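Participant: here is the input, now give the coordinates:
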Amino acid sequence: MTMKDTQESEPPVYIKLNRVGVTGIKKTIIRKKDGRYNVLLADIKVFIDLPSHKKGIHMSRNLEVTNEIIERAIGPEVEDIELLCIAIAKTCLMKQEATRAEVEMRADYSLPRVTPVTKMPTQEKYELIAKAVAWRDGDNIKVRRSVGAVAEGLTVCPCSIESVQHYVTENFNIDKDIVAKLPLSSHNQRGMGTLIVETDEDERVEANDIVGIIEDAMSSPLYEVLKRSDELKVVVDAHRKPRFVEDVLRMMVKGLVEKYPDLSDTAYVRAQQENFESIHRHNTYAEKSGFFGEIKEELNGNGNNS
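Facilitator: Reported below is the predicted structural model:
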């Protein structure tokens, strides 16, 4: 007796669904980048669209495809996990009656760093983001890929520094030009920056570059371990580079354009910055998204700034 394929039966309501799939898939992936290994515990989401005449998708097929692609990749080291996302998305399209597939992976990973003065080696943790969207275009399959990262840093409030400068000048009879050169106190925030870049399949943006762009946009990077001389340099440098949450976001986007000036105009950028306030109960947040070509026009002074 043949069992009924429930997923292929008629739905109670004929409505097409944009994304149906599985979330919370956990897989270990060995990533080798620039001669260095990272063992990633990836959190994976796999979706396809569902036509209006089908009751459901075959969830197990998405899982089978994910297992198959990742197990095949574990032998040779994986360099870019967005390539895994592309492979899974394309295979899901071929094995399911779908016109669009989407795969996203997120995983913590570490990069080697050295402290600024004592040059002590450390490992700093970041979040790696990769995504692929594949869709049918006639007999062909087209793909958009995304790579991104989440990184933390230190930010210093410019407004408080100006207030302290005014206070010192007025109350201690010190020349304002001298005061302007001093690393005066301010309140600080630990900031979290997110930068994701979506491109065509044949374009490439490096996650490690994105981490550097995010960290450079803030007042200072963070370090897991600091000796006293390291701590002094971080504090002094940060107070000489004060930035609002808005400043950080703008510098992040500017840094991307400077690092990848030849990226296609159709690349899409998503940037976010959240600062966790120290003297307020609230946090501050800024966001920018748009096509790369439009952002370059803005930076050149030719864009729509209204």
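Participant: hey, let's count contacts and neighbours off CA atoms from now on
Facilitator: OK.
Participant: just the helices in the stretch 1-150 of the chain please.
Facilitator: 59-74, 81-95 (DSSP state H, counting those that start in this stretch).
Participant: let's have these in JSON lines, adding distance to residue 287.
Facilitator: Listed next are the helices of the stretch 1-150 of the chain as JSON lines, based on distance: least, CA to CA, whole Å:
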{"stretch": "helix 59-74", "distance to residue 287": "32"}
{"stretch": "helix 81-95", "distance to residue 287": "24"}
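Participant: most packed of those helices?
Facilitator: Here the criterion is mean neighbour count by mean count of other CA atoms under 10 Å, and of those the winner is helix 81-95, at a mean of 22.
Participant: quick one: contacts of it?
Facilitator: Contacting residues not belonging to helix 81-95 are listed as 31, 46, 48, 61-62, 65-66, 69-70, 99-105, 130-136, 141, 143, 145-147 [CA atoms under 8 Å, 6 or more residues apart in numbering].
Participant: and for stretch 205-225?
Facilitator: Contacts of stretch 205-225 (CA under 8 Å, 6+ apart): 115, 122-124, 126, 128, 147-156, 191, 193-195, 197, 234, 237-243, 247-249, 251-252, 255-256.
Participant: just the ones in strands from those, please.
Facilitator: Counting by DSSP state E, the contacts of stretch 205-225 place 122-124, 126, 128, 147-156, 191, 193-195, 197 in strands.
Participant: any chance of a PyMOL selection covering the buried ones in those residues?
Facilitator: Buried subset of these, written as a PyMOL selection, criterion 16 or more other CA atoms under 10 Å:
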select buried, resi 122+124+126+128+147+148+149+150+151+152+153+154+155+156+191+193+194+195+197
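Participant: related to what we said a few turns ago, restricted to strands, list the contacts of helix 81-95.
Facilitator: 31, 46, 48, 100-105, 130-136, 141, 143, 145-147.
Participant: these, buried ones only, as a ChimeraX selection?
Facilitator: Command for ChimeraX that selects the buried part of those, burial taken from 16+ other CA under 10 Å:
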select :31,46,48,100,101,102,103,104,105,130,131,132,133,134,135,136,143,145,146,147
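Participant: can you name the residues that contact residue 8?
Facilitator: 54, 55, 56.
Participant: count of neighbours near the second one?
Facilitator: When neighbours are counted by other CA atoms under 10 Å, residue 55 registers 17.
Participant: then the first one?
Facilitator: Residues within reach of residue 54, counting by other CA under 10 Å, total 20.
Participant: also this sequence, please, to line up against the first:
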Amino acid sequence: MTYTPTSLTVNLPNKEERHQLFGSVAPGPRTKPEEKDKMADLQNTKKDFLFDLDEVGISNVKHPITVKSHIEPLTQSTIGTFSFTSSIKKTNKGTNMSRFMEQLNAYYHNGSVTSLSTLKQFTKDLATRLNQEDAEVQISFPWFYERTGPKSNIAGMNHADVSITVSYDNKNGFDIYATLSASITTLCPCSKEISEYSAHNQRGLVSMEVSIADDFDEEKTDWKLMLLEAAESNASARLHPVLKRTDEKTITEQAYENPRFVEDIVRLVAADLFEMPFVTKFKVACRNEESIHMHDAIASVTIDKADYISQ
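Facilitator: Here you go, the predicted model:
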């Protein structure tokens, strides 16, 4: 049923008058130049501004991106949150902020896929565009992957949180860091050991920060999938978006058969990362939201594989 007012009880002034009522004023005289080449460019001022700066740029930039995976969905659209920075010398007052967004827009309209190789080229191009010796790009996004129930095979979408940081300077080349955080199920070994029956379990969050070798071939290996498998395969059980009764029985029994402390998780995941040739150093952390405590349980380990090379 449509409501139609029979009468209006408020006499409103027109829109221009309403704006004036709330403080709008007529434009004042224009005395400064409107042509770009005649405008003052304060950011390009050259003086001694006391200190070099480590980072100057923009952050919290949200933009649509395209991500490829080796599991379904093979190509997906998601939202990336970006940070773009470069260092500047003390002889420069500032940087040209618009160039960061101009380059992002150009890459997007050229159909670029968010990948390590694309981000490397983007970062190098950004340094050139800014007339700087270095640049850094950070991006974080939710990565979705299809997960089926272990018995029913009914599919749904899970996701992990992913970030990539690519740093470039024209002397030392590239540094590539990536993170992936995935949720898992853990069942308490102590509870299983001391209880007559049952054992308490909880949801855990495994976070991995890895340094990736510059010569890594992402066409052959999906690093996202490798890190996800390292987290999930060492858990008591995996999480699923859709579970039928047959699935729930299977997962409950699997968790009971594979009890894990947070300490166990980080050591087992670390062992998997240690065996990945494209990972040079890493940190693994696990946080369990305890189901029978008011606190969380945490553990972490940091390893540089160079420390384990035989002299």
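Participant: picking that back up, in a markdown table, list the contacts of residue 8 of structure 1 along with distance to residue 95 of structure 1.
Facilitator: Formatted as a markdown table, the contacts of residue 8 of structure 1 follow (distance: CA to CA, whole Å):
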| residue | distance to residue 95 of structure 1 |
| --- | --- |
| 54 | 15 |
| 55 | 17 |
| 56 | 14 |
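Participant: which residue in structure 2 aligns with residue 90 of structure 1?
Facilitator: Under the alignment by TM-score structural alignment, residue 90 of structure 1 pairs with residue 124 in structure 2.
Participant: what's the answer for residue 216 of structure 1, then?
Facilitator: Match for residue 216 of structure 1 (TM-score structural alignment): residue 233.
Participant: ok, residue 286 of structure 1 next?
Facilitator: For residue 286 of structure 1, the equivalent position in structure 2 is taken to be residue 299, counting by TM-score structural alignment.
Participant: which parts of the helix or strand containing that match are buried?
Facilitator: Assessed by DSSP states H and E, residue 299 of structure 2 sits inside strand 296-304. Buried residues in strand 296-304 of structure 2, counting neighbours by 16+ other CA under 10 Å, are found at 298, 299, 300, 303.
Participant: to which residue of structure 1 is residue 79 of structure 2 aligned?
Facilitator: Using TM-score structural alignment, residue 79 of structure 2 pairs with residue 41 in structure 1.
Participant: identify the spatial nearest neighbour of residue 272 of structure 2, chain neighbours not counted.
Facilitator: Distances taken as CA to CA, 6 or more residues apart in numbering place residue 230 nearest to residue 272 of structure 2, at 5.9 Å, with adjacent residues excluded.
Participant: part of a strand, is the one you found?
Facilitator: No: secondary structure of residue 230 of structure 2 (DSSP: H, G, I helix; E, B strand; the rest coil): helix, not part of a strand.
Participant: roughly how far does whichever residue in structure 2 pairs up with residue 69 of structure 1 sit from residue 216 of structure 2?
Facilitator: Residue correspondence to structure 2 (TM-score structural alignment): residue 69 of structure 1 is matched to residue 107. The gap separating residue 107 of structure 2 from residue 216 of structure 2 is 22 Å, by CA to CA, to the nearest Å.
Participant: contacts only, for the aligned residue in structure 2 for residue 19 of structure 1.
Facilitator: Counting by TM-score structural alignment, residue 19 of structure 1 corresponds to residue 55 in structure 2. Applying CA under 8 Å, 6+ apart to residue 55 of structure 2 gives the contacts 85, 86, 87, 88.
Participant: find the residue closest to residue 55 of structure 2 in space, skipping its chain neighbours.
Facilitator: Closest to residue 55 of structure 2 by CA to CA, 6+ apart is residue 87, at 4.7 Å.
Participant: burial count for the one you found?
Facilitator: Neighbours of residue 87 of structure 2 under the rule other CA under 10 Å: 20.
Participant: which residues of structure 1 does stretch 137-144 of structure 2 align to?
Facilitator: With TM-score structural alignment as the criterion, stretch 137-144 of structure 2 aligns to 103-110.
Participant: that stretch vs structure 2, average offset?
Facilitator: Superposed on structure 2, stretch 103-110 of structure 1 shows a mean distance of 1.2 Å to its aligned residues (mean CA distance after the TM-score superposition for structure 1).
Participant: touching, residue 102 of structure 1 and residue 130? I think so.
Facilitator: No: taking CA atoms under 8 Å as the definition, residue 102 of structure 1 is not a contact partner of residue 130, at 11.0 Å.
Participant: contacting residues around residue 10 of structure 1?
Facilitator: 53, 54, 55.
Participant: just the ones in strands from those, please.
Facilitator: Taking DSSP E, every one of the contacts of residue 10 of structure 1 sits outside strands.
Participant: make TSV out of those and add distance to residue 208 of structure 1.
Facilitator: Listed next are the contacts of residue 10 of structure 1 as TSV, based on distance: CA to CA, whole Å:
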residue	distance to residue 208 of structure 1
53	44
54	42
55	42
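Participant: residues contacting the match of stretch 137-144 of structure 2, please?
Facilitator: 38-47, 81-82, 85-86, 88-89, 123-133.
Participant: still contacting in structure 2, which of the contacts of residue 8 of structure 1?
Facilitator: Among the contacts of residue 8 of structure 1, the contacts conserved in structure 2 (both residues aligned by TM-score structural alignment, their matches' CA atoms under 8 Å) are 54, 55, 56.
Participant: show me what the last one lines up with in structure 2.
Facilitator: Right, residue 56 of structure 1. Per TM-score structural alignment, residue 56 of structure 1 is aligned with residue 94.
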